[in-house]
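**Q** Provided below for reference: sequence and predicted model.
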Amino acid sequence: MAEFVLVAGAWLGAWAWDDVVPALREAGHGAHPVTLSGLAERSGIPAGQQTHVQDIVDVVERADLRNVVMVGHSYSGIPVGQAAQRIGDRLHHAVFVDSNVPTDGESFTSVWSAAQVAELTERGFWPPLPAEDYAGQGLSDEQIARIVGSTPHPAASLTEPAKLNGPLEELPATYLKCLLDGDTPSPDVVKLLESDRWRLVEMETGHWPMFSQPAELARLLLEVA
């Protein structure tokens, strides 16, 4: 039996996995959707990126989980990649769902301009994108409205740099690329995929497959259990 630890991307909480969790549990596995500090029902809690890493590690350690499949979507690939290293032999596999991946000393906003980072830091949070930015991602109007109405994301978690314990390519990992959000992964992911411990799987959907194709996403997750 695998224990799935599921972490959604910016603005989202554990609720994002509501349509994926039942299939994992029905297959006999554990499923532990995570709400990171500062988001959803945990809004208002100050959170840097290392807070988010610890949030994920805490879920594993408090329940004494073993055979862990750690799943990170979008922004959360950055803290999930770090947490996957820190749980050691508890980890069975890491799955990055159309996500960023951590680079030691780099942050989510390392590719942003100085002006964008300054504006984000002054505001203190990153608001959800406007509804028109979700067009062409396979989402219903209701799903888009729910994302748009979710929690602003704490700025410090986006600007704080990652801290890796070793080469990320040594993790046993799958990268799920959602093709409606671009045909190929980012260059850092392409480099990681050169490792014989990483594999690429493509999905014919948009950047939020837990909403647009939850059954297919669950099926692909079960393949690595």
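**A** Sure thing, it's come through.
**Q** going forward, measure contacts between C-alpha atoms and count neighbours the same way
**A** Fine.
**Q** quick one: contacts for Val5?
**A** Applying C-alpha atoms under 8 Å, 6 or more residues apart in numbering, we find Val5 in contact with 31-34, 56, 59-60, 68-71.
**Q** before we move on, what about Pro209?
**A** By C-alpha under 8 Å, 6+ apart, Pro209 lies in contact with 178, 217.
**Q** before we go on, here's another structure to hold up against the first:
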Amino acid sequence: MVNFVLVAGARLGAWAWDEVAPCLRAAGHGVHPLTLSGLADKRGVPAGQATHVQDIVDEVERRDLRDVVLVGHSYSGIPAGQAAERIGDRLARAVFVDSDVPTDGRSFLSAWPDGGAAVKASIAENGGFWPPAPASHYDGEGLTDEQIARLVRGSTPHPGATLTEPAVLAGPLSDLPATYVLCAPAGTEPEDAEPDAVVAELVHGGHWRLVRMDTGHWPMFSQPRELAQILLDAAVD
């Protein structure tokens, strides 16, 4: 048995894993979906990047979890990657689901065009939060109208500081046992159907495994059973 700690991306909470978690539990594993500070049921809790890292570490330590498969989706790959090295031998494997991966001294927005100037402006205009995305944001991602409605309905404003504050890493991510799940539906532009240079280098290093999904950026909604199977396979890698 392993313990899955599941962390969804920006604007989302533990609820985003509602269709994945039962599949993992049915296989006999511990499953711990986590809401990060300032989001969903923890809305109103102040949060910066270090807060989100600590949220994950605290969840593992408070529950005294061992054999942890730490799963970070999208934005949450940034705090999950930092937490992975801090939980030490409690970690069995990290899984990055179509996510950003942390780089020491760089923020979530560092790799965005113009350093994420448009997002930073949006944060400044919305009281320090990145507002939820409209339904049109999810077009072309393999989602049904009902799934898009769930995403829009469940999303909450995301604490802006978590997007602009830098990651802090003690060592190279290449040393982590990890799986990277690349989501790219059929018809994706060629440059988007391959991992970026950072992920490609990590995979080339030998400790990371690349898995592809023929779906969009929110596979816990569009293909929950398929994603659950990938996570189960990663647990025994």
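**A** Done, it's in. Small disclaimer: the values here were computed from a predicted structure and weren't measured.
**Q** Can you add secondary structure, distance to Gly81 of the first structure and neighbour count and give the contacts of Val5 of the first structure back as a markdown table?
**A** Putting the contacts of Val5 of the first structure into a markdown table (DSSP: H, G, I helix; E, B strand; the rest coil; distance: C-alpha to C-alpha, whole Å; neighbours: other C-alpha atoms under 10 Å) gives the following:
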| residue | secondary structure | distance to Gly81 of the first structure | neighbour count |
| --- | --- | --- | --- |
| Ala31 | strand | 18 | 20 |
| His32 | strand | 17 | 18 |
| Pro33 | strand | 16 | 21 |
| Val34 | strand | 15 | 19 |
| Ile56 | helix | 10 | 25 |
| Val59 | helix | 15 | 15 |
| Val60 | helix | 14 | 22 |
| Val68 | strand | 13 | 23 |
| Val69 | strand | 12 | 27 |
| Met70 | strand | 9 | 27 |
| Val71 | strand | 9 | 26 |
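**Q** Same list, the residues you listed, but as CSV with distance to Arg123 of the first structure please.
**A** Shown next, in CSV, are these (distance: C-alpha to C-alpha, whole Å):
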residue, distance to Arg123 of the first structure
Ala31, 35
His32, 32
Pro33, 28
Val34, 25
Ile56, 26
Val59, 30
Val60, 32
Val68, 36
Val69, 35
Met70, 31
Val71, 29
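**Q** State the number of residues packed around the residue mapped onto Ala94 of the second structure from the first structure.
**A** Aligned by TM-score structural alignment, Ala94 of the second structure pairs with Ala94 of the first structure. Using other C-alpha atoms under 10 Å, Ala94 of the first structure is surrounded by 27 other residues.
**Q** Ala94 of the first structure against Glu170, yeah?
**A** No. Using C-alpha atoms under 8 Å, Ala94 of the first structure makes no contact with Glu170, being 10.9 Å away.
**Q** Return the residue of the second structure that is most distant from the centre.
**A** Here the second structure reaches farthest from its C-alpha mean at Glu125, the gap being 25.4 Å by C-alpha atoms, centre = their mean.
**Q** Please report the distance of that one from Ala92 of the second structure.
**A** 41 Å (C-alpha to C-alpha, to the nearest Å).
**Q** Equivalent analysis for Ala47 of the second structure, please.
**A** Look at Ala47 of the second structure and Ala92 of the second structure: by C-alpha to C-alpha, they are 27 Å apart.
**Q** what about those two, which has more around it?
**A** More neighbours surround Ala92 than the other of Ala47 of the second structure and Ala92, with 22 against 19 (other C-alpha under 10 Å).
**Q** ok, residues contacting the helix or strand hosting that one?
**A** Assigned by DSSP states H and E, Ala92 of the second structure belongs to strand 91-97. Strand 91-97 of the second structure is contacted from outside by 66-74, 77, 81, 84, 176-183, 231, 234-235, using C-alpha under 8 Å, 6+ apart.
**Q** With stretch 72-82 of the second structure instead?
**A** Applying C-alpha under 8 Å, 6+ apart, the contact partners of stretch 72-82 of the second structure are 6-10, 49-50, 52-53, 56, 70-71, 94-102, 108, 167-169, 173, 217.
**Q** first vs last residue of that stretch, how far apart are they?
**A** End-to-end distance (C-alpha to C-alpha), stretch 72-82 of the second structure: 11 Å.
**Q** What number of residues are in the vicinity of Arg62 of the second structure?
**A** Using other C-alpha under 10 Å, Arg62 of the second structure is surrounded by 9 other residues.
**Q** Just tell me what Phe108 of the first structure corresponds to in the second structure.
**A** Using TM-score structural alignment, Phe108 of the first structure pairs with Phe108 in the second structure.
**Q** Next: Cys178 of the first structure.
**A** By TM-score structural alignment, Cys178 of the first structure lines up with Cys183.
**Q** And for the residue sitting nearest the centre point of the second structure, nearest residue in space, chain neighbours not counted?
**A** Geometric centre of the second structure, nearest residue: His73, 1.9 Å, by C-alpha atoms, centre = their mean. For His73 of the second structure, ignoring the flanking residues on the chain, the nearest one in space by C-alpha to C-alpha, 6 or more residues apart in numbering is Val97 at 4.5 Å.
**Q** Let me know how buried that neighbour is, in neighbour terms.
**A** Neighbours of Val97 of the second structure under the rule other C-alpha under 10 Å: 31.
**Q** Against Ser122 of the second structure, how distant is it?
**A** Val97 of the second structure is 25 Å from Ser122 of the second structure, where distance means C-alpha to C-alpha.
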